[in-house]
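>>> structure of the sequence below:
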Amino acid sequence: MSTRIPSEDGTERLKTRVEGLSLAKYCNDERAHVAILMCTYNGGAFLREQLESFADQTYTHWTLYVSDDASTDATRTILKEYQARWGEGRLRLFDGPCEGFGKNFISLLKRADVHADFYAFSDQDDVWFNDKLERSVASLVTRPDSEPALFCSRTQLVDATRQTLGFSPLFARPPSFKNALVQSLAGANTMTINQAARDLMLQLPDDADIVAHDWLAYLLVSGCGGHVHYDARASLEYRQHGRNVIGANNRLQDRVKRLRKMLSGRFVTWNDANVRILRALDPWLTAESRAVLAHFEKGRRASALTRCYELRRSGVYRQTTLGNITLIIAALLARV
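A predicted model of the protein is given here:
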């Protein structure tokens, strides 16, 4: 049974009862275990604060699995220090494939050594709110075990010294496969998935071209009949600094930069890679998702008039008015 309770900021929080137990008790029930999946590369400057935020979590049943891509700074030393402090049962360290952050996350997710009920993706330089895992689990335990499910949220943006810069954009339109085809809803650093969603991602071909593992998770869960819960409340401090792999898009200049990337042809390349993966996983897609994907594919390659018609029939959309205007321009210029 689930009930929604108003919180101080006017939003609602989810209070869940599972098999007659309150969430507080469920959080101390060893049956529900979370694997925190972190990929590192020369992240020593901010790593300690992130590790301490794990230690401060109100949800205590977790194990941290780290895949390090041959760091040359203090990253390994820090991780081994915490492993000695917490124990090897709490922190497991592996060597990454050194093929980019997307491949590193997927390789970690596929490791047979990694096993849990839920899987939380983590960056190396953020700071989690202490209820991040609790809120994720509260959402995911309401879904059937057989249904792929994904929790994600907004982020609070901070600079390198953790001074607040604002928040990531607030999205109001519903999560869906039609949205996922043209936009990643949230950062992987906010995402937690269940075992059924992990099973989907385990079907990925070993040679798959991974654009971004967060976008891929959203595509697969939504396209295969799963449930995506987007929490309008931030769940972590997303640190903005000179070495961010992707970074935020809350400022006008950030959005203009992404628009330029889209119109440059990079969006076409990304969609090519995503569509190849979706075609490889066609047996797991729902009938509705296959139909949407068929219109989307036809619209990407057709002449101008047919292109606009088929993309409209596909129903794809982005989360904001500006994003949809950008999508229309990209469609007209054959940049989808």
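>>> okay, CA-based contacts and neighbour counts for the rest of this
Will do.
>>> residues in contact with residue 194?
Residue 194 sits next to 117, 118, 119, 140, 145, 148, 149, 150 when contact means C-alpha atoms under 8 Å, 6 or more residues apart in numbering.
>>> any chance you could map the helices in the stretch 101-250 of the chain?
101-110, 132-140, 177-180, 195-201, 213-223 (DSSP state H, counting those that start in this stretch).
>>> for the comparison step, fold the sequence that follows:
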Amino acid sequence: MDKKLISVAMCTYNGGKYLKEQLNSIINQTYKNIEIIICDDGSSDNTIEIIKEYSKKYSFIKFFQNEKNLGFVKNFEKSISLCSGDYIALADQDDIWKEKKLELFINEIKENLLIYSDAIIMDGDGTISNKELIRPKGNLVKGKCNKAFLFTNCVSGNTLMFKKELLENILPIPETITYHDIWIAFVASTYGTITFTEEAMTYYRRYSEQITSTREKNYKSLRDRFNTKKASNIKSAKDAINNLTIFKKISILDNETKLIIDISLKHLKNFSNSYFSNNLYRVLKKYKDEVFEIKKDKKRIKYVRRLSYGLKMHKLTFFAI
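Model (predicted):
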């Protein structure tokens, strides 16, 4: 029996520095029946030269240049839409894949719509750490588990592969969704089931500026700290509203998920003016093991309380932090 075709959807934008490493890691996969679909979003460095060089050498690499910049979410939508494989895997331009990634995925996906793994963090110089992107601080989830993606995500786009039958439900990717990967994970775990491999199959490149921006808290003053936290809270609320509003439109949602979304939206839309939502607290506490399955057990009740507060309560408790 012929092996099923796996399409690799890659998006590029000024990624020339690391692109060859990533392309080589995909080309050298032990699973050989692949095509690579690359959509470039207007690179001004040597990215296009590299892609043209590789596409001339390898007939299974297909290159498309965007006439205008689409942004990474819509660029992934375009790349995915051009895939013809039975399975579609997503690839960032600067990671490195383990050579058996696709072989393991196609063997392990079975009846599931989507499969993914954790990722091993490496720095800009390619030094590989012993740390994973999600674990051990968080959990990976599997099954029919869409509630876990209402407020958080463990399925990174550069680690996933899904069956082509999912395309009719994920495309077009909604304009206001925060990230394409949480949308794909939510849809896949709503219409079917998802799974993961215990072994992390992607080396995820994290730059020093990313680490600085997410870990260091260089506040200039107490007021600066307050304003920064306020802006972060407001952005998180807006992102949640956008995602939940889109999720709600999926017709096959069960009544429990609809209830959580409705109560959450009512609270979040008044986030700046509200104090504490008893209704939201009760429903999140009831379903905490599903909604916060990605969070470790001891952190789940903490997130229930955090989401149940509004910005005014954050103001009142700020000086006690």
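>>> related to what we said a few turns ago, out of the helices of the stretch 101-250 of structure 1, nearest to residue 53 of structure 1?
helix 132-140 (9.7 Å; C-alpha to C-alpha).
>>> what residues sit buried inside the closest one?
132, 133, 134, 135, 136, 137, 138, 139, 140 (16 or more other C-alpha atoms under 10 Å).
>>> among those, which two are most distant?
For the buried residues of helix 132-140 of structure 1, and using C-alpha to C-alpha, no pair is farther apart than 132 and 140, which are 12.5 Å apart.
>>> how about the secondary structure of residue 37 of structure 1?
Assigned state for residue 37 of structure 1: strand (three-state reduction, DSSP: H, G, I helix; E, B strand; the rest coil).
>>> trace it over to structure 2, please.
In structure 2, residue 37 of structure 1 lines up with residue 9, judged by TM-score structural alignment.
>>> would you quantify the distance from that match to residue 113 of structure 2?
For residue 9 of structure 2, the distance to residue 113 of structure 2 equals 17 Å [C-alpha to C-alpha, to the nearest Å].
>>> which one's more surrounded, these two?
Neighbours were tallied for residue 9 of structure 2 and for residue 113 using other C-alpha atoms under 10 Å; the higher tally belongs to residue 9 (27 against 23).
>>> next, the contact list for residue 92 of structure 1, please.
Neighbour list for residue 92 of structure 1: 63, 64, 65, 66, 83 [criterion: C-alpha under 8 Å, 6+ apart].
>>> identify the residue of structure 2 aligned to the first one.
If you follow residue 63 of structure 1 across to structure 2 using TM-score structural alignment, you land on residue 35.
>>> which other helices and strands contact the host helix or strand of that match?
Element membership of residue 35 of structure 2, judged by DSSP states H and E, is strand 34-40. Applying 3 or more C-alpha pairs under 8 Å, 6 or more residues apart in numbering; DSSP states H and E, we find strand 34-40 of structure 2 packed against strand 6-12, strand 61-65, helix 72-81.
>>> let's go with 6 Å and repeat that
For strand 34-40 of structure 2, the packing partners by 3 or more C-alpha pairs under 6 Å, 6 or more residues apart in numbering; DSSP states H and E come out as strand 6-12, strand 61-65.
>>> what's the most buried one of those strands?
strand 6-12 (a mean of 25; mean count of other C-alpha atoms under 10 Å).
>>> what packs against that one?
strand 34-40, strand 87-91.
>>> re the thing from before, so where in structure 1 does the following helix or strand past the strand holding residue 35 of structure 2 end up aligned?
Going down the chain from strand 34-40 of structure 2, the next helix or strand is helix 47-57, by DSSP H and E. Per TM-score structural alignment, the counterpart of helix 47-57 of structure 2 in structure 1 is residues 75-85.
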